[in-house]
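Undergrad: The following comprises the amino acid sequence and a computationally predicted model.
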Amino acid sequence: MPAGRLRMWVLLCVALCAAVLAAGCGGGGGSPGLTSGSSGGASATTGTLAVDISTPGGVAGSLQVSGPNNFARALTQSATLAGLAPGNYTIAAAGIAVGATQYMPLPASQTVTVAAGALATATVSYAARALSLGLTEVASGLDRPVFLAAPDGDSRQFIVLRGGRILVMQGGALLPQPFLDIGASVFTAGEGGLLSVAFDPGYAGNGYFYVYYTDQQQNIVIERFHAQPGASVADPASGLVILRVAHQQYANHYGGLLAFGADGLLYIGTGDGGGEGDPLGNGRNADSLLAKMLRIDVRHASAGAPYAIPPSNPFVGQAHKRAEIWASGLRNPWRFALDGARIYIADVGQDQREEVDIADTAQGGLDFGWNLMEGTLCLKDGCDRTGLTLPALEYGHGDAAGGACAIVGGFVYRGAALAELAGRYFYSDYCAGFLKSLYFAGGAVIEQRSWPLPAIGAVVSFGRDGQGELYLVAASGSIYKIGRSFAPKS
């Protein structure tokens, strides 16, 4: 080849190589916004996908890109994916939450074709949607339901009827045979009855569960029963009475809930024995198990020793003070909730105030004030509040539409379906029938919210299933699951 032609050929090759490098083809590098895919940079045999994510206020998005050759990439912000094998790529976008606002993607899913040597684009825009809650009726026509519970992770729901039966709901249908029927042992007049059930933390292995009921002599009874793991019918002959608390004079203020804490101990909320104004004087009497939050250890329960006293209980070894007591000064705790090391107690007031008491379970010996106080209201002129633990939240009987009369405590939400509401404590009122939540942090209630719902009549209780989702139990005999409902944000 003549020297002049050879020189021209070399210059042409150099120019072509420079152009290829400048275009980012085949070489390394790439711009800061370029994310290489499974095949390195783009070339004549690979393609590029630019994903634009538009979110309000810099909130991180939640996208998953998948495609040929098992390609998978999670994205939270706009990015360019290079070196992709040609083919169809699916972009799935999930909702994101900030506080009580949910941001929904549009579109939620799309498919984009990436061609060799070409640039494909996709856009996902997030728009704010105000979260609202709705109800789905899951059971109806029940005879005085008062509670719903389930072992952790169990797909069934166990419905407690005040008459003494526990029903099983599986796959949305009630099983024909009760899980337990102790109706012959249960006193149901006044506020009595079978009032709650708690499954042992080791239920999947040991089959133990505990019930709270009033017996035919009107005493409060805590009794343990047994069921074979996975069975939908328990053994009614397996009962072991754990604790019996005398409560004969009045047929109200029985309390009614028992629950296991994160410490593995059993907590029991008892009422003051009934009557108006605590005539029996149980509220602040440390020698009485009424009007208290009790805490006992049932992990090694037997007929000879049905429970043990936790050494950390506040009155251990003190004369004329029952060692089972964890806290005092409660009128009628109609449901409480244990959430980690914190307890939320909904204490029913007398004539004017309803309250929520919140404390750490390490704070044994607290006095919530009844019958010296109703909420923060002194029942006697010049009452001394020294040493009392005042409510974290209270409301008056005239503060709710239709009039409030008796608080109904719920749970702290820890489910997955409404993840943006994690840590919110839900409660209602028997007469007002509202649904409200609060958020407690730093020793104070820092958020309160009302959730408009269709009228379902008097609310008796909340329930929680094995996945942490919440339910409302209505006096009408229906049970409703609380779920997500969206309304456009104004």
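TA: Right, received. Where do you want to start?
Undergrad: hey, let's count contacts and neighbours off CA atoms from now on
TA: Will do.
Undergrad: list the contacts for the residue lying closest to Gly468 once chain neighbours are set aside?
TA: In this structure, Gly468 finds its nearest non-sequential neighbour in Gly415, 4.3 Å apart by CA to CA, 6 or more residues apart in numbering. Each residue near Gly415 by CA atoms under 8 Å, 6 or more residues apart in numbering is listed here: 422, 467-469.
Undergrad: Starting from Gln64, give me the distance back to Gly415.
TA: Separation of Gly415 from Gln64 (CA to CA, to the nearest Å) stands at 23 Å.
Undergrad: Same question for Tyr427.
TA: Distance from Tyr427 to Gln64, by CA to CA: 37 Å.
Undergrad: before we move on, what about Leu195?
TA: Applying CA to CA to Leu195 and Gln64 gives a distance of 46 Å.
Undergrad: Tell me which of the two has more neighbours.
TA: Each of Leu195 and Gln64 has its neighbours counted (other CA atoms under 10 Å); Leu195 has more, 25 against 15.
Undergrad: For the more buried one, which residues are in contact?
TA: 146-147, 160-162, 211-213, 256-257 are the contacts of Leu195 under CA under 8 Å, 6+ apart.
Undergrad: Okay, one more to line up with it:
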Amino acid sequence: MGLVSCNATPNNREAATSPVNATSVSSETEVCQFVENGVGSPGQVKVRAEEVVTGLEVPWGIAFLPNDKMLVTERPGRVRLVDKGELKPPVANLSITASGEGGLLGIAAHPDFASNRFFYLYYTTDKNGSPINRVERWQLSTDGLSASSDRIIIDDIPAALFHNGGRLRFGPDGMLYIGTGDAREPQISQDVDSLAGKILRLTPDGEVPADNPFPNNPVFITGIRNTQGFDWYNPSTLFVTDHGPSGELGRRGEDKVSVLQAGDNMGWPSVKNCEAEAGFVPPSLVWREAAPPGGAAIYTGDSIPEWKGNLIIGTLRSRHLHRVVFDSDNPRQVQTHEVYFQGSSPDGFGRIRDVIMGTDNELYITTSNCDGRGNCPQGQDKIIRITQ
């Protein structure tokens, strides 16, 4: 596979290729960029796509392992091993509640996976007759052919037909970060005693870190509707994407990207579009039309030098890969943003779920065309490498 995306436009400045390299978030006046029509201008950097593996059913997340291997979650409940581009039989089958947007979602490998073989799963299951979301630690066998449950890391995350969140990432501090959804109860995202509508932060063993912003509480960031993507600008600052409303409260669209730190409130459901209200962190980028964003990763590789330090976001409904360049002097300010691989085959990939940097410093994405909202192709969903 060798799809190429390169559409230069005169309003994309050469300065947009410079990485964000400041050490802290500026306190200068922040200006939110509101995309009134469409999703953005065509991308100007020539990049191409390489198919890594196909035959997957809604691959929701990837965890990279040593020796050119990866574990991939399929939303119906399977954990698959990919070994040097070859898709292997499931290493685990989970009992999940697979209605709506629930099921087997995020995955993350322990920072010391090479020695302990631990990985973490976020999934929806039934507990006492009701659906809940759970994060559980698993261990891959020595031969890599099977895996077993080790312990529950956190339980009873509110679940619903929609808005289950599900992204797992280990931060630069070695802590496990967990993105959750509001479980269709908007106001619950403002309740610091609820696990819904948050980014949570725990130790790899499931303990609450002593330096969390709310004492003895896993909650790290509040006011989220349904995040599926976040990454670190620096050790104390995250870029976070969030889904906007799809009819509730009489509102639609409003998908956004925000720059957040410990204890910050992203503002759902109070903040609309680019509003700035006391107590809430205003977004940096908002789309009027629904995107909405899937996974997100800061590009740290060398294959596409123009993208270095930029935030790369997958989108679902708008079906494209989005590049966001932040101002190096004021990292809350979007300098420019642009669109790659828009649409479905042959020019694009359709719905994009996860976006993540691999251990080889290449960018990987997963498609989500077999989730009931896309056009599931004969070869089902894929993992794709984006390079130059």
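TA: Nice, I can see it. These numbers come from a predicted model, not from an experiment.
Undergrad: Please name the nearest non-neighbouring residue to the equivalent of Gly55 of structure 2 over in structure 1.
TA: Using TM-score structural alignment, the partner of Gly55 of structure 2 in structure 1 is Gly141. Closest residue in space to Gly141 of structure 1, ignoring its immediate chain neighbours: Gly477 at 5.1 Å, by CA to CA, 6+ apart.
Undergrad: The aligned partner of Ile188 of structure 2 in structure 1 - how many residues pack around it?
TA: Matched across to structure 1, Ile188 of structure 2 falls on Asn282, judged by TM-score structural alignment. Neighbour count of Asn282 of structure 1, defined by other CA under 10 Å: 24.
Undergrad: Distance-wise, check Asn282 of structure 1 relative to Ser288 of structure 1.
TA: As judged by CA to CA, Asn282 of structure 1 and Ser288 of structure 1 stand 6 Å apart.
Undergrad: cool, Arg156 of structure 1 as well?
TA: Going from Arg156 of structure 1 to Ser288 of structure 1 by CA to CA gives 37 Å.
Undergrad: Can you name the residues that contact the equivalent of Asp242 of structure 2 over in structure 1?
TA: With TM-score structural alignment defining the correspondence, Asp242 of structure 2 maps onto Asp347 in structure 1. Going by CA under 8 Å, 6+ apart, Asp347 of structure 1 touches 330-335, 354-357, 407.
Undergrad: In strands, which of those fall?
TA: 333-335, 354-357, 407 (DSSP state E).
Undergrad: which one of those residues sits closest to Leu133 of structure 1?
TA: Ile407 (20.1 Å; CA to CA).
Undergrad: In this structure that closest one contacts Tyr427, no?
TA: Yes - look at Ile407 of structure 1 against Tyr427 with CA atoms under 8 Å: they come within range, at 7.3 Å.
Undergrad: Comparing the two, which residue is more hemmed in?
TA: Ile407 (31 against 26).
Undergrad: re earlier: now structure 2: which of the contacts of Leu195 of structure 1 match?
TA: Retained in structure 2 (both residues aligned by TM-score structural alignment, their matches' CA atoms under 8 Å) from the contacts of Leu195 of structure 1: 146-147, 160-162, 211-213, 256-257.
Undergrad: most neighbours, which of the residues you listed?
TA: In terms of neighbour count, Tyr213 stands highest of the kept ones among the contacts of Leu195 of structure 1 at 30 neighbours, by other CA under 10 Å.
Undergrad: Please identify which helix or strand holds it.
TA: strand 208-214 (DSSP states H and E).
Undergrad: Can you state the residues of structure 2 onto which the very next helix or strand once past that strand aligns?
TA: In the C-terminal direction, the helix or strand that comes right after strand 208-214 of structure 1 (DSSP H and E) is strand 220-226. Taken onto structure 2 by TM-score structural alignment, strand 220-226 of structure 1 occupies residues 133-139 there.
Undergrad: chain center to the matching stretch: distance?
TA: Remark: stretch 133-139 of structure 2 is offset 18 Å from the chain centroid, using CA atoms, centre = their mean, to the nearest Å.
Undergrad: circling back to that earlier point, pull the most distant pair out of the ones in strands among the contacts of Asp347 of structure 1.
TA: Most distant of these, by CA to CA, are Arg335 and Glu354, 12.9 Å apart.
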